[in-house]
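Enquirer: I'll drop the sequence and a predicted model, then ask my questions.
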Amino acid sequence: MSTLTGPVAARAVAPARLAPDAVALEPVDPARDAATLHRWLTHPASAFWRMGHLTAADVRDYLADVADDPHQDGWLGRVDGRPAFYAETYDPARVLLAGVHDAEAGDLGMHLLVAPPPHDPASRVPGLTDAVMAAVVRFCLAPAPVGRGAARVVVEPDVRNRAVAAKNAAAGFRVLREVEVTDGGHTKRAALSVCTRADFAASPLGTLAGRDGGPALAPHLRAELAEHAHRHLAAKALAELAHERLFRPEPVRGDSSGGARRYALALDGVTYRFAARTFALEHWVVDPASIVRTAAGDGAELPVDALRLVAELQPLLRIPDDLVATYLEELSSTLAAACAKRDRELTGASPQVPELLADLLPEEVDAQEDDRLRADAFQATEAAMTEGHPGFLANNGRIGFSLDDYRAYAPERGARTRLTWLAARREHTHLAVGDGLTEDGLYGGELSGAERAAFAHRLAARGLDPADYLYLPVHPWQWQHRVPITFAADVARGDLVPLGPGADEYQPQQSIRTMFNRTRPERHYVKVALAIQNMGFLRGLSPAYMRATPAINDWVAGVVDGDATLREAGFGVLRERASVGYTGDVYHRTAHPSAHRKMLAALWRESPVPRTGPGERLATMASLLHRDASGRSLATALVRASGIAPEAWLRAYLDAYLYPLVHCLRAYDLAFMPHGENLVLVLRDGVVRRVLMKDIGEEIAVLGERALPPGVERVRSVVDDDEKALAIFTDVFDGVLRHLAGILAVDGVLGEDRFWAVVADVVDRHGAEHPDLAPRGGTGVDLRAPRFAHSCLNRLQLRNTLQMVDLTDQSASLLYAGTMANPVARAVDVPVAP
């Protein structure tokens, strides 16, 4: 017996014109339907059924046997009430394919016979076979009682039946392999094929059978979502590039309302007009809805398109010609992510500010439940962030991710995944551990006993000695795209041995390659190499660079833990306790370094969860700059829910965040990279009580000549006092606080004058409490100076979107656009101390 046959060759390509409701199926009645099926089966078009020799009585007996068999069923199909086809469904594990097909739960076999075409071509119905095929597959897949509830439909047509092969393909069937099938004494070479619900929905016939226009393969890429994303990114481009003085919008005389002014920016061929408010530090808040783009000639209004805006700005931005497309691709990825983020918020898949606030203001629960809720709230906030870095335009580049990768691994998706583990031959791999930690202690804490036993067993089963290997976690994307391809030779010779996924589930963080343990939240973060291009860097990890990481972290932790001022402020660091990196590949043998040397390494960082107590909640500091799909600010919500005055709320935050950073810089020449993703806030009752700094090994610097342990020397970067001050001016004032000041001012929570007055008070308090560290006589880190150098982030990415800065000499990589007025400058510039 074959699958679909009948008159497909005569009208296989005709478009379907039958409504889905015109086609219906009912159980076959052998007595009633035998004569009809006998006429169909004896027609030459039904030759592949091999039943043309049967009499009408034989057909009746055959149909009765099918009806009596509990493992198969016969169905008469009607079109507009008239008999038009016959279908059979069967259990392929018990009928026909037993021993041939490895049936899975939910598999359902199917045969289809369409009535032969009428002799008169004018009587033929265009698209009949398409409509019938679509209806039968839909019937097989539809849940009971409407259909048969199959997970997959299985067919086995004769390989010679090309017309059927084309029809099956149109319905989404995928050929698994060719098999020999015997039925009724006849053996055929069959194309064993399957079709899932997803296969059918994505197929041409599945689209014709549906009522929703076909599969939504990228449902976030819709016009209304893209319109919002384009306006958001265009507003950000106008604001941040104006902030970096790449152009100067001109105010429209006499045109202002609600605190905002109208501005115009004339470019070659187009003019942009928009409403914006401006604040200290040349901070612009552009209203996305107000942006109007018009043609220079006739003034016709044009669509607002963030990508076109960058192309139109190119004469001013001066992106290198060979990198323009790369930058636009990163911006396109950022646009796509913005569409997806908004879609998730609007559909309720991602929490908005009221839900986040509720998580951060917990009710009293028992200690064990509080631990769980703390980790859940922390990760819900982490995944809810929509902006990425507040200053960069192309901040969600992720070049290398497919759509499936985005759904699986993008932080805002909040999905869980398992890391893939490799065994790396010890002689080619370096493991560095921090003070008080051993190799056994590391792996014993991060891997369960069952995992370690399984890994050792898998190595031994290959004839390898587990003692010769170290365990290296890799991102699942890195495993799929890099390890078996880029490092194929290393895997083949056994220097890298894939061990499979670990047991614990992890959630990607805002920094994308850092993974939080959801199964055991008290365990370490794992930071892994991820060879995608994202925000100015290929996100790898250098084994050589990370050898000193645990030692650097131990030194920083020692400084922080040993300082009474920092202890009182509750300031802490999340140490990177261990690092591992593989260097046995050929890329480490080439004359010049390359990104390929940064693809197989990982580190383990302390989790903040064990550092918190009852009633405390954790949140990424990026959340203070977050607005949801309705425009609500989480910072504003926290201030209003805290029950204290806005200035008191701000002071508590700055005492926990700014004050310790000022102290580290003045007391130890120690500068961190304190942007939103690198700080974890510890809140109680909606108020920031203390902060925990992370990403120590790669992003701290000692900016002076003070003595350092030998293994820590690489972090030294000697600069003058003015450049030291930029660790606060650029990274804190300009990188974080100007954005927060703008949010609170726009929301009517706290005017910017009062905001910066509180900032000045915190800076002055440090000077008063530590007079020996305060600037004097023109020396020292003076944070109340009248002006400071305007260091520009987007200019770095525009100059080289592949590598914004040289990590070994970041100071020399910086780009400046003159100086900016300091919002906490003294009213009169006088010496601070005699």
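Expert: Perfect, I can see it now.
Enquirer: Only C-alpha atoms from now on, for both contacts and neighbour counts.
Expert: Fine.
Enquirer: secondary structure class for Pro473?
Expert: strand (DSSP: H, G, I helix; E, B strand; the rest coil).
Enquirer: burial count for it?
Expert: Pro473: 27 surrounding residues under other CA atoms under 10 Å.
Enquirer: Would you check how far apart the residue lying closest to it once chain neighbours are set aside and Leu470 are?
Expert: Nearest non-adjacent residue to Pro473, counting by CA to CA, 6 or more residues apart in numbering: Trp421, 4.5 Å away. With distances taken as CA to CA, to the nearest Å, Trp421 is found 10 Å from Leu470.
Enquirer: repeat for Ala275
Expert: 58 Å.
Enquirer: One more: Met820?
Expert: 51 Å.
Enquirer: Of the two, give the one with the bigger neighbour count.
Expert: Remark: of Met820 and Leu470, Leu470 carries more neighbours, 22 against 17, as counted by other CA under 10 Å.
Enquirer: so that one is in which element?
Expert: In the assignment (DSSP states H and E), Leu470 maps to strand 469-474.
Enquirer: Can you list the buried residues in the next helix or strand after that strand?
Expert: Once the chain leaves strand 469-474, the next helix or strand it forms, by DSSP H and E, is helix 476-481. In terms of neighbour count (16 or more other CA atoms under 10 Å), helix 476-481 has its buried residues at 476-479.
Enquirer: Put this next to the previous one:
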Amino acid sequence: MSAPVTVAVPSGRATGLPSVHPVDPGRDAAVVQSWLAHPASSWWGMPDHDVDAVRAYLRAVGDDPAQQGWLLRRHGEPIAYAETYDPATVLLTDVWDAEPGDVGMHLLVAPPPAAGASGGGRVHCLTSAVMRAVVEHCRDVLGARRVVVEPDERNTAVQRKNAEVGFRALRVVDVDGKRALLSVLDTGRIGRPDDDGPAAHLRPEHLEPAQRHLVAKAIAEFTHERLIAPRADGDAWVLDAGDSTYRFRARVHALEHWALDEASLTRTRAGSPVPIDAQDLVLALRAVLGIPDELLGTYLEEIASTLASAAAKHRRGGPSAAQLARGRSDGDVVASFQDAEAAMTEGHPAFVAANGRIGFGLDEYRAYAPETGGRFRYRWLAARREHTHLALAADRTEAQHWAAELDAATVAGFRATLERRGLDPAGYTWFPVHPWQWQHRIAVTFAPDLGRQDLVDLGEGPDEHQPQQSIRTAFNRSRPARSYVKTALAVQNMGFLRGMSPAYMRAAPAVNDWVAGLVEADPVLADAGFGVLREHASIGYTGDAYHRVDVVSPQRKMLAALWRESPVPRLAPGERPITMAALLHRDARGRSVAAALVEQSGLDAVVWVRRYLAAYVRPVVHCLTEHQLLFMPHGENLVLVLRDGVVSRVFMKDIGEEVVVVGDVAVPAGTERIVQPADDDEAALGVFTDVFDGVLRYLAAILDEDGVLPAAQFWRLVGECVDGSVGRTRPIDFRVPDFEHSCLNRLQLRNTVQMVDLSGQTESLIRAGRMPNPIGRR
């Protein structure tokens, strides 16, 4: 923002717009106070301020070098008050990645006169003229390239005026104690409304960078999985794909990880430039990718959906890497936790078709995609007990469970609904379902069950939830100490229809209890601060026709849910959580959260990485070699606990469906499905594939590319950590020279509908030879 303006030439005279003048607190406080006291100005939240309080407020604005107050006049009469501010230092410091030339703006227009008042009635289009005058003032006097506003999301009247002058809505954010619709105006577009509607993200300026990023990622990951092989050509690389030639610069890191320079990527056909297109690349590589003919359309649709999602993320922008690393300036750890969850742009670092979500329309994408940062309320059903299994952790009774997850008034309302229908509430239990699932699946696929009143619709619950990167899971924003809720969601996404099996859910709390008991009793894990977020309750309904026959079908996985502990109650003062996926995230300008965290900590990068590895890699290796436990420890399954920018400990989640016991270990009755014995080489792949290849190869390259820590030094630290983490029960040698290269995209390409059998995951894996071990003995 420009330096404060102390004297301004009144703007608007040449255009017939209102003129803009610096506010004079002594002279103007009374009129501004009268406007603020009017009910029409309730969005400012200052109805009780008297003239002295408003005068003090205006003076405080004027004394702040990052803010300015302005009075607008029409025919010499005051008609509006405006504030401008530097969004890099005021109000939006947590949610807006400010650039030079950005100006924030607030506007208060004089309320309409009362009926019969002297001086004339309402002036037609006055607010539009005021808005136009203010944004032109920001451009012409303050030198603004962009103007950013954050009206309350409920204030639809001002949002219409914003759109009329050219503001485009980006996303809903938490700021200044409200849910605000962050919106931006490029001052070169003043007066040109952003009228492309809900599909505005599909314009070329948003799709082109999405295409570029996805094609670069596809080339990198398909090369990593040895499906394609670019050839060197001078200081660049070339890939021939069908009738097209792709040329780019890249560095190749350990584990055959390709870091492509996206800006250098070009595509030509017969020597002439052609647009970069991810679907064209897939079709050109169809033979080597090996997609079955009958599933090709599904994969192409997931690619299209991933592009649409990336284009929407590009249009909305997001917080900077530094903002995500720093967290909320007001110390709100819950808000900063969920800011990061919504800011992630990648979906999954390895999968190319990572954001399929086939089944979501435009409205549903805005409501339920994690990157929108939206909120929703679960639909609740009453499910007849004889057809429903509610499983609970050993330390939780049913009464305790519902008391923890639902208010007494909500339960009373549920019971009253049943009683009005002449049903006995004692014969039912409560069942959360995702609103998309209710509308598209439950109310249709389970219509007979609703007709029999085996299922009864109870309406929306009161708590607002925010979607997480794991698309089926949501975080409780109304009561953050309450559990995450994970429900079946029958959309096709990243190689699976995202259902949940009632049979799997039945055993989930017992599995979690057993794993948590091992973790809590282990002094090595206690020293590392390692914890698990237990899935301490689950529910599944099997009274439908689909469970009356012994035939596997997607419909058998459409009515199940679980509750998982929130990390919030387990945080100490000075700690804040963040998804581990954030370590692999780059913001809109290419800056990494990992590098920002190292900088924020003030520590040497070696020390920072060593502490991260001790909190993450050490527990994973120890659990495998001491307890023969393998988790699924990828980015979205880990919650990092930060203190002063340093990872101090971690929480593991998603235990029930994904933990595996790889040795002959006694487990509680009913949980035997988690036992899948494997030899040392197979067991070690749980670390080599999921940790080294799935997380650390990306982080090592990011820190190296950003000049934070050379990759060779990073892998030396990994080797030291692994050496000190191996337990005595099964001392697996992780220093072997190479290991089998297990490939994730090959799984999805082989079967885009169900890429693995969850009951026998190791048998489903696809290997592509052996991979040199970056910590192997040479």
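Expert: Nice, thanks for sending it over. This is a predicted model, so every value here is computed, not measured.
Enquirer: Just the TM-score for the two chains, thanks.
Expert: The TM-score (TM-score structural alignment, normalised by the length of structure 2) is 0.75; 601 aligned residues with a CA RMSD of 2.0 Å.
Enquirer: With distance to Asp58 of structure 1 as new columns, can the buried residues of helix 476-481 of structure 1 be given to me in CSV?
Expert: CSV is the format used below for the buried residues of helix 476-481 of structure 1 (distance: CA to CA, whole Å):
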residue, distance to Asp58 of structure 1
Pro476, 58
Trp477, 58
Gln478, 61
Trp479, 59
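Enquirer: What is the nearest of those to His457 of structure 1?
Expert: Using CA to CA, Trp479 comes nearest to His457 of structure 1 of those, at 20.9 Å.
Enquirer: give the contact list for the corresponding residue of structure 2 for the closest one.
Expert: By TM-score structural alignment, Trp479 of structure 1 lines up with Trp438 in structure 2. Under the criterion of CA atoms under 8 Å, 6 or more residues apart in numbering, the neighbours of Trp438 of structure 2 are Arg379.
Enquirer: Look at Phe651 of structure 2 and give its secondary structure.
Expert: Assigned by three-state DSSP, the conformation of Phe651 of structure 2 is strand.
Enquirer: Go ahead and confirm it touches Glu636.
Expert: No. Counting by CA atoms under 8 Å, Phe651 of structure 2 stays clear of Glu636, with 10.9 Å between them.
Enquirer: What's the local residue count around the counterpart of Ile319 of structure 1 in structure 2?
Expert: The equivalent of Ile319 of structure 1 in structure 2 is Ile291 (alignment by TM-score structural alignment). By the criterion of other CA under 10 Å, Ile291 of structure 2 has 23 neighbours.
Enquirer: Compute the distance between the match of Trp479 of structure 1 and Thr429 of structure 2, please.
Expert: Look at Trp438 of structure 2 and Thr429 of structure 2: by CA to CA, they are 17 Å apart.
Enquirer: how about the helices in the stretch 601-750 of structure 1?
Expert: 634-642, 646-656, 658-668, 696-699, 721-728, 738-746 (DSSP state H, counting those that start in this stretch).
Enquirer: which one of the ones you listed lies closest to Glu446 of structure 1?
Expert: Here helix 696-699 is closest among the helices of the stretch 601-750 of structure 1 (CA to CA), at 20.2 Å.
Enquirer: Any idea which residue is closest to the centre of structure 2?
Expert: Closest residue to the average C-alpha location of structure 2: Ala342 at 2.9 Å, with CA atoms, centre = their mean.
Enquirer: ok but it is inside a strand, no?
Expert: No. Under the criterion used here (three-state DSSP), Ala342 of structure 2 is helix, not part of a strand.
Enquirer: so it makes contact with Gly373?
Expert: Yes. Here Ala342 of structure 2 reaches Gly373: they are 5.1 Å apart, a contact under CA under 8 Å.
Enquirer: ok so, going back, who are the contact partners of the residue mapped onto the residue nearest to Pro473 of structure 1 from structure 2?
Expert: Counting by TM-score structural alignment, Trp421 of structure 1 corresponds to Trp380 in structure 2. Going by CA under 8 Å, 6+ apart, Trp380 of structure 2 touches 430-433, 457-461.
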